[in-house]
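> below is the sequence, then the predicted model.
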Amino acid sequence: MTTRRTSDLQLIENCLREAQYSELPGYRQNKVRDSYELPGGRRLLISTDRQSAFDHVLGVVPHKGQVLTQTARYWFDETADICPNHVISYPDPNVVMVKDLAMLPVEIVVRSYLTGSTNTSLWPSYDRGERVLYGHEFPDGMRKNQQMVSPIITPTTKPMDGGHDEPLTEAEILDSQLVTTAQWEELREKSLKLFARGQQLAAEKGLILVDTKYEFGVDEYGAIVVADEIHTPDSSRYWLADTYQDRFAVGDEPDSLDKEFLRLWVMERCDPYRDPIPEIPLETLMEFSNKYIALFERVTGLTFEEPDPSIPVRTRIHDALAKALPEYF
């Protein structure tokens, strides 16, 4: 892993908390990404260092935005033969210029293990005694983090107003025509193929791609395009393959390189859906950052290039945007 040149406190202070640039039109802030709607059917996505979980922004994590953008870049490149993606260019390590799609109102979550900690995850519902989840029947006697016979799709709503995701079944999607029958069949097929490619390449790097979330849109020609991010540690679970079996056998949580680390830290201290979430210590945020960097390096085979600490991330992005979009600066 890359050797740090700056102190942890300096890294936190240099985090990208927001990416609002007054020169650009159509600004919108989401939980992690800030975006701009540009002419010509384009959208600019800037991954900040904000960290969200349980529908809250919990703080900032050094290098997180860069890790997300560059990890997604690897996976977009590696899966372009399966499904077209929205990428046009990468003006900066935190920034991607994309096609502005008509986003579909369904998120496709593919899962191959009975796990999770959030309200839309499988394990909490199974642990409460539910045996039909997202339209799939589960047998009695399964354990947390157990592999399922084959991957399944567990779709959720994608609220356009930033609300909560809600579980869906295939029947509900088709009955309500959230997407057309033809679109659903294509989404299901492409999602399973994308996930299979992800699991294959992750396994070659000693990782288990446990589950993931895909978002799709439709371009001006009616083609389905994968968007947002793909197989990042924010949208996916990754476990270390060489320790999974031993830890599962004794009931320990798997060694992970993903967002679940922070979710579990929070849940050990409060009920995140009812209680105030405590402030996360600096050392915990740095451990989390190291996990994301380790995931990037392991997946891509590249060494993470830590940005120049003498240049604020926000300033670097501003300069990159001025070069990419001189008509606005």
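Sure thing, it's come through. Just so it is clear, the structure is predicted and the values come from calculations on it, not from any experiment.

> use CA for all of it now, contacts and neighbours both
OK.

> could you pick out the longest helix of this protein?
Scanning the chain for the longest helix, with DSSP state H as the assignment, gives helix 181-204.

> nearest residue to the middle of this structure?
residue 235 (2.3 Å; CA atoms, centre = their mean).

> now that residue: how far from residue 269?
Between residue 235 and residue 269 the computed distance is 23 Å (CA to CA, to the nearest Å).

> what of residue 31?
Relative to residue 269, residue 31 is positioned 23 Å away (CA to CA).

> hang on, isn't residue 285 packed against residue 61?
Yes: at 5.9 Å, residue 285 counts as touching residue 61 under the criterion of CA atoms under 8 Å.

> so for the two, which sits in the more crowded spot?
A count of neighbours by other CA atoms under 10 Å puts residue 61 above the other of residue 285 and residue 61, at 26 against 19.

> pretty sure that one sits against residue 284.
No: look at residue 61 against residue 284 with CA under 8 Å: they stay out of range, at 9.7 Å.

> need the contact list for the residue nearest to the centre of the chain.
212-214, 229 (CA atoms under 8 Å, 6 or more residues apart in numbering).

> go with 7 Å
Contact partners of residue 235, counting by CA atoms under 7 Å, 6 or more residues apart in numbering, are 212-213.

> could you do residue 198 as well?
Going by CA under 7 Å, 6+ apart, residue 198 touches residue 209.

> what's the spacing between residue 283 and residue 290?
11 Å.

> these two: which is more packed in?
residue 290 (19 against 11).

> which strands and helices sit next to whichever strand or helix holds the more buried one?
In the assignment (DSSP states H and E), residue 290 maps to helix 282-300. Here helix 282-300 touches helix 64-79, going by 3 or more CA pairs under 7 Å, 6 or more residues apart in numbering; DSSP states H and E.

> distance check, residue 127 against residue 165.
Counting by CA to CA - residue 127 and residue 165 are separated by 20 Å.

> neighbour-wise, which of these two wins?
residue 165 (16 against 12).

> spit out the contact partners of that one.
Contacts of residue 165 (CA under 7 Å, 6+ apart): 156-159.

> host element of it?
Applying DSSP H and E, one finds residue 165 in no helix or strand.

> next one: residue 174
Residue 174 belongs to helix 170-176, assigned by DSSP H and E.

> got the contact list for that helix?
179-181.

> hmm, back to that, right, and the helix or strand after the longest helix of the chain?
Per DSSP H and E, the first helix or strand lying C-terminal to helix 181-204 is strand 207-218.

> what angle do that following strand and helix 181-204 make?
On the basis of axes from the mean of the first three to the mean of the last three CA atoms, to 10 degrees, strand 207-218 is oriented at 150 degrees to helix 181-204.

> want to compare, so here's the second one:
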Amino acid sequence: MAVNTLMDTHYTFAKQQGVYKGKVREVYTLENDILVMVATDRLSAFDVVMPKGIPYKGQILNQIATKMMQATEDIVPNWLLATPDPNVAVGKACEPFKVEMVIRGYLSGHAAREYKAGKRSLCGVAMPEGMKENDKFPEPIITPATKAEQGDHDEDIAREAILSRGIVAEADYKVLENYTKALFERGTEIAAKRGLILVDTKYEFGKTKDGQIVLIDEIHTPDSSRYFYADGYAERQQKGEAQKQLSKEFVRQWLISNGFQGLEGQTVPHMSDEYINSVSERYIELYESITGETFVKADVSNIHERIGNNVNSYLKEL
């Protein structure tokens, strides 16, 4: 039997001023610079939203991001105020920077595909010769991407281009770089305690009205990060075997093997209920691996009503 999934929302909260619908999240703007961010069960790959939702995916993303925000708030301030529902985060509104701060500790995913194509520089950062896919970089590298408008692809961009085009002021960009390195270091430590390797990830930042730079959106989730299992990593590298990983990369690889990379004229392959459930199970596996806690499935018999009631109860107390 198919499990209910949250594909879209249509709320009107008290003092609501607007709503923005992203690829996965729907963000409601309220008075007093309050944002209500709903994590749906939509699945996005190659910047295309898949036609079917993944059961519990929104809850998993929201709860991992919340735990990771709490685990890093001592080193980087963030936007989060509360999580009144398993799928919902409430926080401070701010002006997002128009770059995603991607940081890579290993030659994997997009970086590996570029390297295989003969490139030895990514976003103006040199990649050493003689590396194999999934090898560790001598030092983590920051490879920013421009923030995609809905439906458009993210684009790699060099630090120099970000500064010369005035996308981010140099003083602010230095803060973003320092925060990115600090968060990746903390994320690496958290992952190591769970027997995982944080391979690469992305962070998004914004500036509050009083000028504070804060971490926004999600962090260290399977949608924004790639993890390997530490156990057996070295042996698999030595033998040239694929790494055992927990991330959305397995979805991308499945799509590629079925002839889809988000290119013009390509059609999203059929996702059977069996495949959808296997994706859900992989997300739950990552949740339990990275948090060290058993995943508790929220009641999805009426997701829309549950979210509405929980958010409205919280807003009344603000």
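Nice, thanks for sending it over. If you're wondering where the values come from, they're calculated on a predicted model, not measured in any experiment.

> the equivalent of residue 285 of the second structure over in the first structure - how many residues pack around it?
Residue 285 of the second structure maps onto residue 294 in the first structure when the alignment is built from TM-score structural alignment. For residue 294 of the first structure, the neighbour count with other CA under 10 Å is 18.

> and the one 5 residues further on, by the same measure?
By the measure other CA under 10 Å, the count of residues near residue 299 of the first structure is 22.

> just checking, it touches residue 204?
No: checked against CA atoms under 7 Å, the pair residue 299 of the first structure and residue 204 is beyond contact range at 9.0 Å.

> what span of the second structure is the helix holding residue 174 of the first structure aligned with?
With TM-score structural alignment as the criterion, helix 170-176 of the first structure aligns to 159-165.

> what about the helix or strand containing residue 104 of the first structure, how far off from the second structure?
Using DSSP H and E, the element containing residue 104 of the first structure is strand 102-114. In the superposition with the second structure, the average deviation recorded for strand 102-114 of the first structure is 0.6 Å (mean CA distance after the TM-score superposition for the first structure).

> quick one: the helix or strand following that strand to the second structure mean distance?
The helix or strand immediately downstream of strand 102-114 of the first structure is helix 122-127, counting by DSSP H and E. After superposition onto the second structure, the mean distance of helix 122-127 of the first structure to its aligned counterpart is 1.2 Å, using mean CA distance after the TM-score superposition for the first structure.

> can you check which part of the second structure helix 122-127 of the first structure sits on?
Counting by TM-score structural alignment, helix 122-127 of the first structure corresponds to 111-116 in the second structure.

> buried ones in that stretch?
The neighbour-count check on stretch 111-116 of the second structure (16 or more other CA atoms under 10 Å) flags 111-112, 115 as buried.

> what comes into contact with it?
Under CA under 7 Å, 6+ apart, the answer for stretch 111-116 of the second structure is residue 133.

> kindly report the same for stretch 83-92 of the first structure.
Counting by CA under 7 Å, 6+ apart, 76, 96-99, 190, 225-227, 317, 320-321, 324 sit against stretch 83-92 of the first structure.

> by neighbour count, which of these wins?
Busiest of the contacts of stretch 83-92 of the first structure [other CA under 10 Å] is residue 226, holding 26 neighbours.

> aligned to that one, what sits in the second structure?
Per TM-score structural alignment, residue 226 of the first structure is aligned with residue 215.

> OK, contacts around its match?
76-79, 204-206.

> what about it, which SS state?
Under DSSP: H, G, I helix; E, B strand; the rest coil, residue 215 of the second structure falls in the strand class.

> and residue 263 of the second structure, by the same measure?
With three-state DSSP as the basis, residue 263 of the second structure sits in coil.

> what's the local residue count around it?
Residues within reach of residue 263 of the second structure, counting by other CA under 10 Å, total 10.

> what does the one 10 residues further on give?
Look at residue 273 of the second structure: counted by other CA under 10 Å, it has 14 neighbours.

> list the contacts for the aligned residue in the first structure for residue 183 of the second structure?
In the first structure, residue 183 of the second structure lines up with residue 194, judged by TM-score structural alignment. Listed by CA under 7 Å, 6+ apart, the contact set of residue 194 of the first structure reads 79, 82.

> swap the cut-off to 10 Å and go again
75-76, 78-83, 110, 200, 212, 214, 226, 230-231 (CA atoms under 10 Å, 6 or more residues apart in numbering).

> now those residues: which count as buried?
Neighbour counting over the contacts of residue 194 of the first structure (16+ other CA under 10 Å) leaves 75-76, 79, 83, 110, 212, 214, 226, 230-231 as the buried ones.

> could these go into a markdown table alongside distance to residue 276 of the first structure?
Shown next, in a markdown table, are these (distance: CA to CA, whole Å):
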| residue | distance to residue 276 of the first structure |
| --- | --- |
| 75 | 36 |
| 76 | 37 |
| 79 | 40 |
| 83 | 41 |
| 110 | 30 |
| 212 | 28 |
| 214 | 30 |
| 226 | 35 |
| 230 | 31 |
| 231 | 30 |
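
> now the two most distant members of these.
76 and 110 (17.1 Å; CA to CA).

> how near is the residue lying closest to residue 123 of the second structure once chain neighbours are set aside to residue 170 of the second structure?
Computed as CA to CA, 6 or more residues apart in numbering, the closest residue to residue 123 of the second structure that is not its neighbour in sequence is residue 158, at 4.1 Å. Distance from residue 158 of the second structure to residue 170 of the second structure, counting by CA to CA: 13 Å.

> just put the buried residues of stretch 111-116 of the second structure in a markdown table and tack on distance to residue 236 of the second structure.
Formatted as a markdown table, these follow (distance: CA to CA, whole Å):
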| residue | distance to residue 236 of the second structure |
| --- | --- |
| 111 | 19 |
| 112 | 16 |
| 115 | 20 |
